[in-house]
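Colleague: Sharing a model that was predicted from the sequence below.
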Amino acid sequence: MTSIVFQDVHKAYGDLPAVLRGVNLELSDGEFAVFIGPSGCGKSTLLRMIAGLEEITSGELRIGGRRVNEVPPAERGIAMVFQSYALFPHMSVYENMAFGLELAKRPKAEIDAKVRAAAKTLQLDHLLDRQPKALSGGQRQRVAIGRAIVREPKVFLFDEPLSNLDTALRAQTRIEIARLHAQYAHASMVYVTHDQVEAMTLASKIVLLHTGKDVAEKGSLAQVGTPMELFHRPRNLFVAGFIGSPRMNFLPGKLVSAEPAQAVVQLDGGPVIRASVDASRLAAGAAVTVGIRPEHAVVGQENGQSLQGGVSLVERLGTTTYLYLDRGGAQEFVAQASADSHARPGDRLALGLPAQALHVFDDRGDALPRCVDLPA
């Protein structure tokens, strides 16, 4: 078993406010969990707790059903891949990958077999005699991953392993890590990143942490779920605004009425629109925020369920185009258009707001239940 369970875990440094508070989290056997959140939210601290590099102030951490609060890092059955590679510069690739097994006094034949098998998996078998200074950044990172593989750990920990690589190498190494998880499905993997693409493409479970304007929220779990759950069903404004790039558009307004499976909202400075949510717990006149992702707004659709805006910026990314619309003092609205869109700065466009694509949040920022959902 390689499950990881946090039970009411807190972490504080002296008299300073806790950097993690009330963390209750279960990561199942063989899961690929990605910790993500803004800088300072505590994601790396949470990872280092699993590794045994940070003490737990209170609460309990269990790995494979075993309490490990007081267990030294070397006895936890984990292997960690660092952002900085942490390779020995005077050792060859082979020696770097074999070092941990040699310390454990494993037989030479076993060490050789494991190193060469890992090197073949990571396409490093032709580089075993080279030193780190003769390798590219991506090759060095693969050596660090190989050093973890040969130990056959119960848990792999990755602390922003791709942040030092250029864009092409990041994409390539990300694919290799995904394949690694498929090959070592018996082991759990925990991965820390600030990159949403890495989180959305690698994770079977995303753990999003708060920074929180309120001290009580800082270091808490904002939402835990599959990538598509967080994308299509964000629990609150923080999650909705953090997951997705460009971020979700937010439109303030007031609730006019709550009909069965439908909320009627008067947007500030805009039309009255309908959203497929259950707003029955709110009274008419309540302040709400309507959200819609750029890819769900319908460019050029003009009806009672639409906004008007002037194009201020056009971003062409090859496969898609993003239009930034100025709404006269209101927050800029971003809409996704087709790759061959002919829109130009200065054009005035209508943006359709489909009822089934709208999210509605109350005055505390909590999401109202959606009645018609997009696929998750």
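Modeller: Good, I have the coordinates. Note that the structure is a prediction, hence the values are computed from the model and not measured.

Colleague: from here on, contacts and neighbour counts on C-alpha atoms
Modeller: Noted.

Colleague: how far out from the middle of the chain is the helix or strand where E198 lies?
Modeller: Assessed by DSSP states H and E, E198 sits inside helix 196-202. Here the centre of helix 196-202 is set off from its chain's centre by 6 Å, with Cα atoms, centre = their mean, to the nearest Å.

Colleague: do the same with stretch 159-168
Modeller: 15 Å.

Colleague: That one spans what distance, first to last residue?
Modeller: This stretch, stretch 159-168, spans 19 Å end to end (Cα to Cα, to the nearest Å).

Colleague: what do you get for stretch 210-218?
Modeller: Stretch 210-218: ends 5 Å apart by Cα to Cα.

Colleague: ok, residues contacting it?
Modeller: Stretch 210-218 has contacts (Cα atoms under 8 Å, 6 or more residues apart in numbering) with 17-21, 37-41, 219-222, 238.

Colleague: quick revisit: packing partners for the helix holding E198?
Modeller: When contacts are defined as 3 or more Cα pairs under 8 Å, 6 or more residues apart in numbering; DSSP states H and E, helix 196-202 sits against strand 32-36, helix 167-183.

Colleague: Dump the ones you listed into a markdown table; add distance to S58 as well.
Modeller: Output for those, formatted as a markdown table (distance: least, Cα to Cα, whole Å):
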| stretch | distance to S58 |
| --- | --- |
| strand 32-36 | 20 |
| helix 167-183 | 31 |
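
Colleague: most tightly surrounded among these?
Modeller: strand 32-36 (a mean of 25; mean count of other Cα atoms under 10 Å).

Colleague: other SSEs contacting that one?
Modeller: strand 188-192, helix 196-202, strand 205-209.

Colleague: how about TSV for the ones you listed, with mean neighbour count and distance to F99 added?
Modeller: Formatted as TSV, those follow (neighbours: other Cα atoms under 10 Å; distance: least, Cα to Cα, whole Å):
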stretch	mean neighbour count	distance to F99
strand 188-192	25	22
helix 196-202	18	29
strand 205-209	25	32
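
Colleague: Second structure follows, compare the two:
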Amino acid sequence: MASVTLRAVSKSYGGTPTVSGVDLDIAQGEFCVLLGASGCGKSTLLRLIAGLEDITQGDLFIGNRRMNDVPPARRGVAMVFQSYALFPHMTVYENLAFGLSLAKADKRVIRETVLSAARALQIEHLLERKPRALSGGQRQRVAIGRAIVRQPGVFLFDEPLSNLDAALRAQTRYEIARIHRDVGDASTVYVTHDQVEAMTLADRVVLLNSGETARQQGSIAQCGSPLELYHRPRNRFVAEFIGSPKMNFIPAVLVEASETVARVRLTDGEFLAAHVDARRLAPGAPLTLGIRPEDATVQTQWQHIVREVKWQERLGDATYVYLKSGIDGAPWVVKLPGTESVVPGQRLPFALPRHALHAFDAQGDALERCIEHEPNVQWQPPAGHGVDRGALHASSFAEIQP
């Protein structure tokens, strides 16, 4: 079992950088997810670790050994591809045993290892079938099993769930998490564009920049635990990428700042306060407030502004209410319980609790949030009223609490 270390790793094609200045330490036994949009270089980075691409600049270490010039077969890694890459003319057993057979392992050892992997993946009953007789989820488990039998120090997954339907993705995601736990000390590097996979599987998420931002600032936008990226994004790019629906953004200017509270004025003259440290900015400096849909409640007990309902999405467990923002046509989104309903054209108080607000300066960098922990604020309608009643038609300004 091994750790993975990248030092100032870059990759260019014809002079065009795809991966820029990556410094990353993946501990032994860690589940690290490389997350980002298409074209950000996450699969390229995985292929650099696997040895399928040459590093343009920088150094790669697996364990304490520099791997830049070591061929893929000698790196102690096993890769699971998006396309499964199974041999169609071989049975499941033969696919699982292929790598060990090439290594001329003892037949008894091969059988014991293959059966152990098949039991872990719950595919014992499929060993005599060929890939064409398997479902997508079963084929993916066989591909994972082929990696397991090699007993590598590092597992590499390249978007392994993207070919599966929603139900199979959830099931296979659980299987991958269980396998990582059961294997023990093996490190896992997992590439995905799906933030749900990243949030549910990762010990640590590495969110990658793309395009000009990656060339100027390096490929890594932020690296940390899933909840760290969710609750304390380093910049607006991270805040906007993590979370679905996306964070709501509200332009404002700074009025005054103390150590724990920033008071701001919105473009239409309304005033709000946020628990952020904005002392590095001068009064009058432009900034952007951010609040997640589950924190932007519809009630009057918090500081709030009143906005018109554009439409709603009822998903059963939740209702997403889209409010007119007046900003480039992009609506603000509020998440309510699935039992609630609103009417287009209705005016509702868009509540913005100061402890739930984020703030970003003109360059998009986050201001430090001044809260000790992330509160779990539950939505509650005003006493005796539902959200679709006239009692929620409040004034457009609520006095800021001290």
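Modeller: Looks like it came in fine. Everything quoted here is computed from the prediction, not taken from an experiment.

Colleague: re earlier: can you say which of the helices and strands packed on helix 196-202 of structure 1 is nearest to H296 of structure 1?
Modeller: strand 32-36 (24.3 Å; Cα to Cα).

Colleague: equivalent range in structure 2 for that closest one?
Modeller: The aligned range for strand 32-36 of structure 1 in structure 2 is 31-35, by TM-score structural alignment.

Colleague: Mean distance of that stretch to its aligned residues in structure 1, please.
Modeller: With mean Cα distance after the TM-score superposition for structure 1, stretch 31-35 of structure 2 departs from structure 1 by a mean of 0.4 Å once superposed.

Colleague: pretty sure E315 of structure 1 is touching V334, no?
Modeller: No. With contact defined as Cα atoms under 8 Å, E315 of structure 1 does not reach V334; the gap is 10.3 Å.

Colleague: between these two, who's got more neighbours?
Modeller: When neighbours are counted by other Cα atoms under 10 Å, E315 of structure 1 and V334 differ, and V334 comes out ahead with 24 against 13.

Colleague: Report the spatially nearest residue to the more buried one, omitting neighbours in sequence.
Modeller: Excluding the flanking residues, the one nearest V334 of structure 1 by Cα to Cα, 6 or more residues apart in numbering is Y324, at 4.6 Å.

Colleague: got a list of what the alignment partner in structure 2 of F6 of structure 1 touches?
Modeller: Counting by TM-score structural alignment, F6 of structure 1 corresponds to L6 in structure 2. With contact taken as Cα under 8 Å, 6+ apart, L6 of structure 2 is in contact with V22, D23, L24, D25, G58, D59, L60, F61.

Colleague: excluding its backbone neighbours, what's nearest the last one?
Modeller: Nearest non-adjacent residue to F61 of structure 2, counting by Cα to Cα, 6+ apart: T5, 5.0 Å away.

Colleague: Just to be sure, that neighbour is in a helix?
Modeller: No. Going by DSSP: H, G, I helix; E, B strand; the rest coil, the assignment for T5 of structure 2 is strand, not a helix.

Colleague: right, and it touches L48 too?
Modeller: No. Using Cα under 8 Å, T5 of structure 2 is not in contact with L48; the gap is 11.8 Å.

Colleague: all strands of the stretch 51-200 of structure 2, in order?
Modeller: With DSSP state E, counting those that start in this stretch as the criterion, the stretch 51-200 of structure 2 has strands at 57-62, 65-66, 77-80, 154-158, 187-192.

Colleague: quick revisit: what residues in structure 2 pair up with the helix holding E198 of structure 1?
Modeller: Residue span in structure 2 matched to helix 196-202 of structure 1, by TM-score structural alignment: 195-201.

Colleague: how close does the matching stretch sit to structure 1?
Modeller: Averaged out, stretch 195-201 of structure 2 is 0.4 Å away (mean Cα distance after the TM-score superposition for structure 1).

Colleague: gap between L87 of structure 1 and V239 of structure 1?
Modeller: From L87 of structure 1 over to V239 of structure 1 (counting by Cα to Cα), the distance is 37 Å.

Colleague: for A117 of structure 1, same thing?
Modeller: Where V239 of structure 1 is concerned, A117 of structure 1 sits at a distance of 41 Å (Cα to Cα).

Colleague: out of those two, which sits in the more crowded spot?
Modeller: V239 (23 against 17).

Colleague: residues touching the more buried one, list them.
Modeller: Contacts of V239 of structure 1 by Cα under 8 Å, 6+ apart are L208, A222, Q223, L230.

Colleague: May I ask which two of those are separated the most?
Modeller: Once Cα to Cα is applied, those give A222 and L230 as the farthest pair, at 10.1 Å.

Colleague: out of these two, which sits in the busier spot?
Modeller: L230 (24 against 19).

Colleague: Could you say which helix or strand holds that one?
Modeller: L230 of structure 1 is located in helix 227-232, with elements delineated by DSSP H and E.

Colleague: For that helix, list every residue counted as buried.
Modeller: Judged by neighbour count using 16 or more other Cα atoms under 10 Å, the buried positions of helix 227-232 of structure 1 are P227, M228, E229, L230, F231, H232.

Colleague: Fine by me, we can end here.
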